[in-house]
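[1] coords below, sequence missing:
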């Protein structure tokens, strides 16, 4: 998505009203480390370190709309005075841009999904739920909430996880209310039959859900196109949009040829809730009068950011702008980061259980010694951060004649190396500020240093890290290279 189009859409989004209706869940993430197998059974023992609780499913869709600037009416069902229902109410109350219409049902528990995670990998998910369809007074209360909340809405999002809230009567009420206020209806469906939603504007399955609903394969572009056309034959929707993970998004509009929007390769830390983010972004873009093509591009950008986070995460406008800028950068440019971005990326690496290494230097003229040094440093860790002195910092350390190459040039050359994962410039004489931000597991310097003389060594050892000294290649140094250049010139 072009940056100008993105900024225009983000400027129109604030204050747009979106109704989010469907299966509400509480997502609980229990994080820890696995270092041994239980003596009682062949299962891992998770040493719990922290826990996150957030709204999931329809609640996560609402959170994402709110994070992108929209005003949201969230309609869902919770258990009758159960602790998870109270947790859901508390989480909704924390979101100033979410207006909660939570109907309590004494005959069912609040849906809870608990995920146990170690090293960025889910070990187990435990679900507490009752997926029988709502009925009676609970269903009527949900319908009244739909009727009361749709005034002024630009879009109604139906998040149907098959947990019983999205009944035929609720769908019919949503269609009537949307027609009355001129809103579009977008459905995220896990149902076997798309026909149950009637003449909605858009249905958004993923590839597996499309295959399930059409009994057709959805691996290749041609297979997806055929399945999309079949889906339109089986339902009354105006369009079907299928999300295909790294393969992108494909769109079928009734009466038009199928279009494919390729995906942008991204490192996936956690795909939990990526479909919710896609639905939220699609809906908000359409509520802001965006064309379908722009809404799809907006959704791709948002979901790409979401999968780079841990848990059912939301996405902010600033993150979308940064992602759009990165998409137009060369791969090397995208590795050069400021302090805030460094902290965010390293946090995601650590959540995935990756060992982070840190080294630093001026790197004025990159030579064989540097290449060998950085290669060795990277071999000791899973991800390597390289701090590089600013031009002013180099002058203070090396004299007014240095650096020979400016910061932009030095950072780009470092970022172009496969052994380097991030390059972080710093202005001070030492990288202590970056070390405190990155909290590396391994601090690396050349063997010409003593361990006790390495800046930040005490800090790193204090949080359980280690200091390593990499061997140097004899006969190679920047000072030596410059001296030989001067000798050749004279």
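    Yes, it's here. None of the values given here were measured: they were computed from a predicted structure. Numbering: from 1, shown residues only.
[2] CA only for contacts and neighbour counts going forward, please
    OK.
[3] secondary structure element for the nearest residue to residue 77 once chain neighbours are set aside?
    Nearest residue to residue 77 in three dimensions, chain neighbours excluded: residue 103, at 4.7 Å (Cα to Cα, 6 or more residues apart in numbering). Counting by DSSP states H and E, the element that carries residue 103 is strand 98-105.
[4] dropping in the other structure now:
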């Protein structure tokens, strides 16, 4: 029996194969300030644009974020979007990928337009042509080469044609012969096409469509899930119920997994996160119920973000152990900043030694936080403080300085760094706002050129005169009769 913490330790290096519909998810963010005079519709003033891998690719991205060695197969068009999908997939699939190219096919692209945190419109460009038999044969040959090392297979069905009936049938036959579980995120009403699979993950609407049973309460959900399990000939059905959690129907009975209440920003991609986490946990040796509990946690995190943002191992560790607090390494900081940016939050950054925290620091940080939604403080480690300030500094060790900063309400995140300047940290986090003291000129501020290049701003905060760590230390030595004073 595994706890969720045990499972997270076992995920790294497990092998999972994903086969399904690959696509691009584009998001255009802007502001709505007026209604069009041409029609009763909002006018979106365009701001930034983001492109991420979607569909089966989002399952791959989530597995990659969990540390899983993932391989993937799908179909793309012979267009620029197909090239972009191929480039992203090459980065995410250390286990290899096979993308069947069809020159006359349009690669699937979903574009969502957002204004003030509200989705205004979605535009789809797609082809639903079924994968030809030569493509099926190529993917099956590819699967045969790696099924020995694979520990789980995911079929991510978005009904765009990649999962043709013959491919689904042959993948399941090969997986069962090799003793590998097959997990399916299904589409359509005919779930019998997945006969022989290990587990289906329909949401409530899909469950109702497939069975005709209302699924309005626990009893009817359990009835519908069991009906789908037996009629489709699969081992288990995991019904995903949004904020109400999940219900797992197996041959031995049902398991109810309670929901985790969170502020929901966007449900896009949550199903991909669930099946990715579920397959990774099962590949690591978990039972279906143990894997479902971890997947339930991952899904609850996914809905707090805008768009298809993967949930990482660090995200799950943070959720399981929230006492880690505000002090973070770079990897965790990037995940937190990505999450905040997905919610359209403004990211601020400042840095320093913060050796002895004083009133000037407090006022400076308060002014910085007033101009952003999340303030990240880069904190020089002890060795870099010594190089910058000389022998005898810092007066306080890194852990103590970080704890004091983290105790301030105006500080959202403290990220220690070892370099003399925070440039690497700035490039990694890409803040929208860079804050430094007004005793600097803009051209003297490390990272300002880089922040300006991606459209960020610089704020030079007023410095309280006569207040500094050096001055405090000098006064202390003078009072103690220090001959060096």
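    Alright, I've got the coordinates. For clarity, every value in this text was computed on a predicted model and none was experimentally measured.
[5] still on that earlier bit, count of residues packed around the residue nearest to residue 77 of the first structure?
    By other Cα atoms under 10 Å, 18 other residues sit near residue 103 of the first structure.
[6] One more: residue 147 of the first structure?
    A count of nearby residues for residue 147 of the first structure, using other Cα under 10 Å, gives 16.
[7] part of a strand, is it?
    No. The secondary structure assignment for residue 147 of the first structure gives helix rather than a strand, going by DSSP: H, G, I helix; E, B strand; the rest coil.
[8] what comes up buried for the strand holding residue 103 of the first structure?
    Along strand 98-105 of the first structure, the positions that meet the burial threshold by neighbour count (16 or more other Cα atoms under 10 Å) are 98-105.
[9] got it, and stretch 211-225 of the second structure?
    211, 213, 215, 221-225.
[10] which among the residues you listed gets closest to residue 174 of the second structure?
    Nearest to residue 174 of the second structure out of these is residue 225 (Cα to Cα; 25.7 Å).
[11] who touches that closest one in this structure?
    Contacts for residue 225 of the second structure (Cα atoms under 8 Å, 6 or more residues apart in numbering) come out as 207, 237-239, 248-249.
[12] could you say which helix or strand contains it?
    With secondary structure defined by DSSP H and E, residue 225 of the second structure is part of helix 218-232.
[13] now for whatever helix or strand comes next after that helix, which elements pack on it?
    Per DSSP H and E, the first helix or strand lying C-terminal to helix 218-232 of the second structure is strand 236-240. Taking 3 or more Cα pairs under 8 Å, 6 or more residues apart in numbering; DSSP states H and E as contact, the helices and strands that strand 236-240 of the second structure lies on are strand 199-200, helix 204-211, helix 218-232, strand 246-250.
[14] which of those sits most buried?
    Mean neighbour counts were compared across these using mean count of other Cα atoms under 10 Å; the top stretch is strand 199-200, at a mean of 28.
[15] in the first structure, what residues pair with it?
    Using TM-score structural alignment, strand 199-200 of the second structure lines up with residues 202-203 of the first structure.
[16] average offset between the matching stretch and the second structure?
    After superposition onto the second structure, stretch 202-203 of the first structure sits on average 1.0 Å from its aligned residues (mean Cα distance after the TM-score superposition for the first structure).
[17] who are the neighbours in contact with the counterpart of residue 272 of the second structure in the first structure?
    Structural alignment (TM-score structural alignment) places residue 272 of the second structure against residue 276 in the first structure. Contacts for residue 276 of the first structure were tallied using Cα under 8 Å, 6+ apart; they are 57-58, 60-61, 64.
[18] what's the answer for residue 357 of the second structure, then?
    If a contact means Cα under 8 Å, 6+ apart, then residue 357 of the second structure has 404-405, 469 as its contacts.
[19] which one among those gets closest to residue 337 of the second structure?
    Taking Cα to Cα as the measure, residue 405 is the one of the contacts of residue 357 of the second structure closest to residue 337 of the second structure, at 18.1 Å.
[20] Excluding residues flanking it in the chain, which one is nearest the closest one?
    Going by Cα to Cα, 6+ apart, residue 405 of the second structure has residue 411 as its nearest residue, at 6.8 Å.
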